[in-house]
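Participant: coords below, sequence missing:
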């Protein structure tokens, strides 16, 4: 089915019960529709870990350019010395199988967690130098699938170094410029937020600080608008986006039912392969999903924390014609 104005209005009404400020994009048969509720269409959102999906595209694109290879190690492009993390391959980080923990060890972990829970503070904020210092002391675990924010931070900055760029410049030059994404960016500080940046809230409606930080960018620090994300989804479907190999599954993740490419998850849902990623920060949530065979896609962005997965999978299934 296609989402006409009536169906889109009904969908927004349903979603607004738990996500009062959100935006939706759908693509069916090459036709894109966008809508928002509680926020203007030009509003920009934190896309959280959908940033990892973008980093996966940039990594695959750098491989296509010959700047890096899957077997390239972190130590080849980042000054990590002889620490264990320096020997990790980019491929292992792209599939969350490097043995890196989800987060580095913070001496003030309790303080950060409390500040986030009690006051909505940003638990991140490190620059790249601080990230590398953390990586030099990290203890590796067994190399099995284990979701790692730390791994994608390091992957993105290593790929950028291989291109002779910062990660922010990598996003701008390799993704935003060729696809015409005018509102997709990587703020390192609050002062770098655009005038259209929405503030985020937790599920109880309490304000949350923006999650900004130079180190965070590749794993969860990108902001974008529904228009830009719809353009990206369309480019992935028509194969004009860079780094398309990131969408192709290369390993199991959490069992044979779920596969992973470079960040992108591939899940069989009702006999169809859905290629997707989600995101969450203290005050935002996001979801992007593609049925590449059917040529359909859905993007959901919300300025409220809380999973959008169930909604995203359902809407994508409704959009996709029966075989």
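Facilitator: Sure, I can see it. No experiment lies behind these values; they were computed from the predicted model shown. Numbering: from 1, shown residues only.
Participant: From now on I want contacts and neighbour counts done on CA atoms only, so please keep to that.
Facilitator: OK.
Participant: Tell me, how many residues neighbour the closest residue to residue 212 other than its chain neighbours?
Facilitator: Using Cα to Cα, 6 or more residues apart in numbering and skipping the chain neighbours, the partner closest in space to residue 212 is residue 188 (5.1 Å). Neighbour count for residue 188, taken as other Cα atoms under 10 Å: 21.
Participant: One more to weigh against that first structure:
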């Protein structure tokens, strides 16, 4: 099958094209190991940037761990100490609970009308996340806080990232540039607040049926799912996670149970598969899917990106297993 132009490592490009098939006409992969780094793109150029979706939460987790190290925040620092939330229940939520999805905050607040947004995404391909920071804070002031238990929350990570930015007296987009993208030489690796901020290499995403999907941009969204990056930038990011040069790599270490067979650090999930830990995060937006996994014991990492909203997790797990001897997804 010919998926169009290929770039980077030819062997990896051919493997990627064969494995993902025609449902993923624009995709990219990277393998980082002791033998070196290989990157490949099919259907686009090497400078193409993709929405990495909820891998952005992993970046926010790193920034949280780094802020702890810097003394800017403590694990028991609350949202109300950093954001203008008044006396609402969300003001008392701790950063530590947010970082492990145990805050009691919902996935999305009811005031955001998630069902209406989901329908608009399905029907028209629109961006369901476009809030400003002011609107996010308004939503937070009216939200109820539930029982502290493992519950994945986009809303919680949006608030966590903006609280960390406030602690550093900057914006989330600038915090990513200042502490992650800039020091690690990641380009492109950025947080567009509007469509107008997309860079020339930004590729268009599509649904699993091939329908065009609007880019997911928004000031509020950034910490939970708003970062875009090229496969080269993601390869360098992965290498920095493995060698410890990325800020806040303590975020990778699991500190709490998350779901059966899994533990969680600051956003990063670790499965102990057949006695061997694999640390990972995935992402999904209206028109993209992403996966980043690490076998830290062997110093191997894999990234798979697709500009189609069809999952790539199993491909990522399989490729990591092949390149490191790690077990595949259960």
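Facilitator: The structure has been received and is ready for your questions. Predicted, not measured: the structure shown is a model, and the values here were computed from it.
Participant: thinking again about what came up before, ok, the equivalent of the residue nearest to residue 212 of the first structure over in the second structure to residue 220 of the second structure distance?
Facilitator: Aligning on TM-score structural alignment places residue 188 of the first structure opposite residue 193 in the second structure. Taking Cα to Cα, to the nearest Å as the measure, residue 193 of the second structure falls 8 Å from residue 220 of the second structure.
Participant: was I right about the residue nearest to residue 212 of the first structure contacting residue 220?
Facilitator: No - taking contacts as Cα atoms under 8 Å, residue 188 of the first structure lies outside contact range of residue 220: 11.5 Å.
Participant: quick one: the strands in the stretch 151-300 of the first structure?
Facilitator: Here the stretch 151-300 of the first structure has its strands, by DSSP state E, counting those that start in this stretch, at 200-201, 207-208, 223-225, 251-252, 258-260, 265-269, 272-280, 285-291, 296-302.
Participant: can you pull out the helices in the stretch 151-300 of the second structure?
Facilitator: If DSSP state H, counting those that start in this stretch is used as the criterion, the helices of the stretch 151-300 of the second structure fall at 154-167, 172-176, 182-184, 222-225, 231-243.
Participant: max-length helix in the second structure?
Facilitator: Counting by DSSP state H, the longest helix found in the second structure is helix 55-70.
Participant: Quick check: it compared with the first structure, mean distance?
Facilitator: Compared with the first structure after the fit, helix 55-70 of the second structure shows a mean deviation of 0.5 Å (mean Cα distance after the TM-score superposition for the first structure).
Participant: got a list of contacts for that helix?
Facilitator: Here helix 55-70 of the second structure makes contact (Cα atoms under 8 Å, 6 or more residues apart in numbering) with 73-75, 99, 157, 160-161, 164, 179, 222-227, 247-252, 266-268, 281-283, 290-292.
Participant: Give me the most central residue, the first structure.
Facilitator: Geometric centre of the first structure, nearest residue: residue 50, 1.5 Å, by Cα atoms, centre = their mean.
Participant: Nearest spatial neighbour of that residue, chain-adjacent residues omitted?
Facilitator: Excluding its sequence neighbours, the residue lying closest to residue 50 of the first structure (Cα to Cα, 6+ apart) is residue 279, at 5.1 Å.
Participant: Trace that neighbour over to the second structure, please.
Facilitator: Under TM-score structural alignment, residue 279 of the first structure pairs with residue 283 in the second structure.
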